[in-house]
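Asker: Structure for the following, please:
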Amino acid sequence: MKSNLKIVLIAVASSVATVVAFKYSGLEERAVIINEAVSSDADTNSKLINFANLPASAPGDFTYAASVSAPAVVHIKATSTRAVRQQRMPSIFDDFFGFDDKMFGQPQNQEQRSSGSGVIISKDGYIATNNHVVDGADELEVITYNKKSYIAEVVGVDPSTDIAVIKITEKDLPSLTFANSDNVKVGEWVLAVGNPFNLESTVTAGIISAIGRDISILARGYQERFQKSGEQEDTPIESFIQTDAAVNPGNSGGALVNLRGELIGINTAIASPNGAYAGYAFAVPSGIVKKVTTDLIKFGNVQRGYLGVVPVELDNKNAKEFDVKVSQGIYVSKTTEDGAANIAGIEPGDVILKIDGLKIISEPKFREIIGIKRPGDKVKITVNREGKEKDYTVTLRNRDGGKSIIKKEEAKSVLSKLGVSIEDMSSVEKEELGVRNGVKVEKVFEAGSIARDTDIRAGFIITRVGNVKVDSKKEFDAAIEEAVKNKEDGVLICGVYKSVSRNFCYGLTL
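Answerer: Below you'll find the predicted structure:
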């Protein structure tokens, strides 16, 4: 009897100790409450999770996030047509007759298909996806979670963030809520939702592996496009969320969501030696996605705010080289003369520590924070100058140096559509060529009306545009703009080549 009483007393004491330890350890506040509930839809059962006390480290239950996000993720099928020249087998007579492969076979149209994913961001049919999913597509088919098919139109694209917006005609669609990607933490559980390998509505789970990743994938595309067209674009913003949730080809444009089923990113790229998932995936943060999609829907193009500095991410090595008093932050190596930072008082040699109170220690995050602002927005910037902190209120500018919104029709000027790079000539060059005036064609880009409509090559000396003589790049630009202003459909460009004595004139469509 005494033995039984002793056992009971020990059990009671242990229970009391456990309750006390539970209470003072904080675990009581972090308990996850899962309530079973029946949805108002007769055919849908779901678990409603109380996230009020859910710690970031708890895996919780993935079914809720999956049930919320999957219906708002669509399958996008892109169809494009490419001209392909038929190949001819080589012949032993080719050298004798001087045949050229270009003489054989006219280019034939070949249909190409690809697929990706998209996220419904509004009930009336606006869908966010990747630019590379829709780029070059002649037709976009959108298949929703309930197997309905729609033809979508492109609302706008932004290659600098690889985000695009497309739209289908429908109402009362399920859509995702944007989370604040600034609150995302490494180690947080996430779900990737998309259509890999044409497997519709696939959900994978993982954790946030890193934030603010720059893998230079958008920078490579930027350089390729510039080499082809010569058109200046907004500089790429790469501040990816890295996750180990399995992502494969076809997931591009799909959703990365937290356990609340909120959108924290758009799945965009994978790091892989063979093109398939190898453990690393990257998503555009929802902060960038929200800003870009809003601009594309509202303005037709992205409104990017510029600070006007050349930033360098600090570490303990270059901090010594720059002779600054701090080893973390963004070192201002140069400021644009009429840029926002210079006008506000920020100087080369300053170290940017905070933007709007948010600590900045990496260049990708710096570009992200500034990039999601618009021209005319004011930001508070804290800098360290010779060991002392100073605050500056800076009004951001557009890429042309103004404070106003750049309209869609102004974003790509006629001069950029020409696809040509022009440079001034020295008096010595003019004398050698025997011309009194002129500007030199430095480069002709593939994607432009000069390459399409004329045979003008690099080295051509343009002496006049229409009836107007030109003797500087500024005068050439003004002559082209005047022709557009007068609503001329085309213009005559005349000039000479260095090694040819006669004049050449080319008709150019504006």
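Asker: For the rest of this, base every contact and every neighbour count on C-alpha atoms.
Answerer: Will do.
Asker: which ones are touching the spatially most central residue of the chain?
Answerer: Note on the chain: the residue nearest the mean C-alpha position is Thr161, at 0.6 Å, using CA atoms, centre = their mean. If you count contacts by CA atoms under 8 Å, 6 or more residues apart in numbering, Thr161 has them with Leu218, Pro236, Ile237, Glu238, Val284, Ile288.
Asker: and this one, so I can compare the two:
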Amino acid sequence: MRKALPLRTVFALAALAILVSAIALVATPRSATAAPGKTAVLEELSDAFSQLAESASEAVVFINVSKEMKRNTAPFSGPFGAFPDDFFERFFGPGNPWQRPPQRKDPGGRQVPYGQGSGFIISSDGHIVTNHHVVGDADTITVHLADNRKMEAELVGSDPNTEIAIIKIDAKDLPTLPLADSDQLRVGEWVVAIGSPFGLSHSVTAGIVSARGRGNVGIADYADFIQTDAAINPGNSGGPLLNLQGSVVGVNTAIFSRSGGYMGIGFAIPINMVKYIYDQLRENGEISRGYLGVL
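Answerer: Below you'll find the model as predicted:
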């Protein structure tokens, strides 16, 4: 009769069998069809971003501005165009990296301030939305279209209290961006910023709506800003903030930063504010507001 194995040997063989099975399970190739199913949602989101960037970029423009002045004034060179120095001191503190550089003169001896920003086409006949601080005091406005055309623009109207400006180029059948209802925007919703940071035209960044109704941030008097963590940098000012449907929900206007660059806090004017004053800017070139007083 065969002698029974010792109990210790039985346990050892069982443990060895379990170890071999585990190694075989790890070494077995996973099904090639498993990965696509797990990444389908991410691929759909990626496609949404790609399609949005491709379609919306056609109506986004890069803006260069210049101004000749006889007095001794340095070029404006802040990250959003023509902001004055005290604006940057409020946002970045004294001694910030966006203080005005040494002055430079044209051959005639006059100062030649310069700046740049972004904008987007709101009507097929050439009306463009941008920021007041980008074009409000400019003598010459040059618009660079997505199809590489370069055209001179005229200032139609500008409102420093809301930081909104309308310019126009002489063109027809231009692509435009649809306007959303910014009152329906939700915190946490995906948004996309398109503009020309540091002169790099049609750059696309994405993030979420961090907050709504941000007031008292020292930018404009009549706007409660959309706060976003989409990367907004010098040159994005005036460009569109869009939802995933490709509709404009805001106008990128400023950042909060201690370094002068992106730190995850950007501000955009709600597009409903643009709708509110657009017609008046087109017709009158400015906004007339009533005042309550005592005679």
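Asker: Could I get the TM-score for this pair?
Answerer: Once superposed, chain against chain, the TM-score is 0.70 (TM-score structural alignment, normalised by the length of the second structure); 220 aligned residues with a CA RMSD of 2.4 Å.
Asker: looking at this, the residue nearest to the centre of the first structure is in a helix?
Answerer: No. Counting by DSSP: H, G, I helix; E, B strand; the rest coil, Thr161 of the first structure is not part of a helix but coil.
Asker: Quick one: distance of stretch 116-133 of the second structure to the chain centre.
Answerer: 14 Å (CA atoms, centre = their mean, to the nearest Å).
Asker: Now do that stretch: distance from first to last residue.
Answerer: 10 Å (CA to CA, to the nearest Å).
Asker: Check which residues of it are buried.
Answerer: 116-123, 125-133 (16 or more other CA atoms under 10 Å).
Asker: and if you look at stretch 202-221 of the second structure?
Answerer: Quick answer for stretch 202-221 of the second structure (16+ other CA under 10 Å): His202, Val204, Thr205, Ala206, Gly207, Ile208, Val209, Ser210, Ala211, Arg212, Ile219, Ala220.
Asker: end-to-end on it?
Answerer: 29 Å.
Asker: now do stretch 478-494 of the first structure
Answerer: End residues of stretch 478-494 of the first structure are separated by 16 Å (CA to CA).
Asker: likewise stretch 279-289 of the first structure?
Answerer: 24 Å.
Asker: Tell me the buried residues in it?
Answerer: Applying 16+ other CA under 10 Å to stretch 279-289 of the first structure flags Tyr280, Ala281, Phe282, Ala283, Val284, Pro285, Ser286, Gly287, Ile288, Val289 as buried.
Asker: Tell me which stretches of the stretch 101-250 of the first structure form strands.
Answerer: Under the criterion DSSP state E, counting those that start in this stretch, the stretch 101-250 of the first structure contains strands at 108-120, 126-130, 139-143, 149-158, 163-167, 189-194, 202-213, 240-243.
Asker: Reformat the ones you listed as CSV; add distance to Leu259 of the first structure.
Answerer: Converted to CSV, the strands of the stretch 101-250 of the first structure look like this (distance: least, CA to CA, whole Å):
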stretch, distance to Leu259 of the first structure
strand 108-120, 17
strand 126-130, 20
strand 139-143, 25
strand 149-158, 29
strand 163-167, 24
strand 189-194, 6
strand 202-213, 10
strand 240-243, 14
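Asker: quick one, which of those strands is nearest to Gly60 of the first structure?
Answerer: strand 189-194 (8.8 Å; CA to CA).
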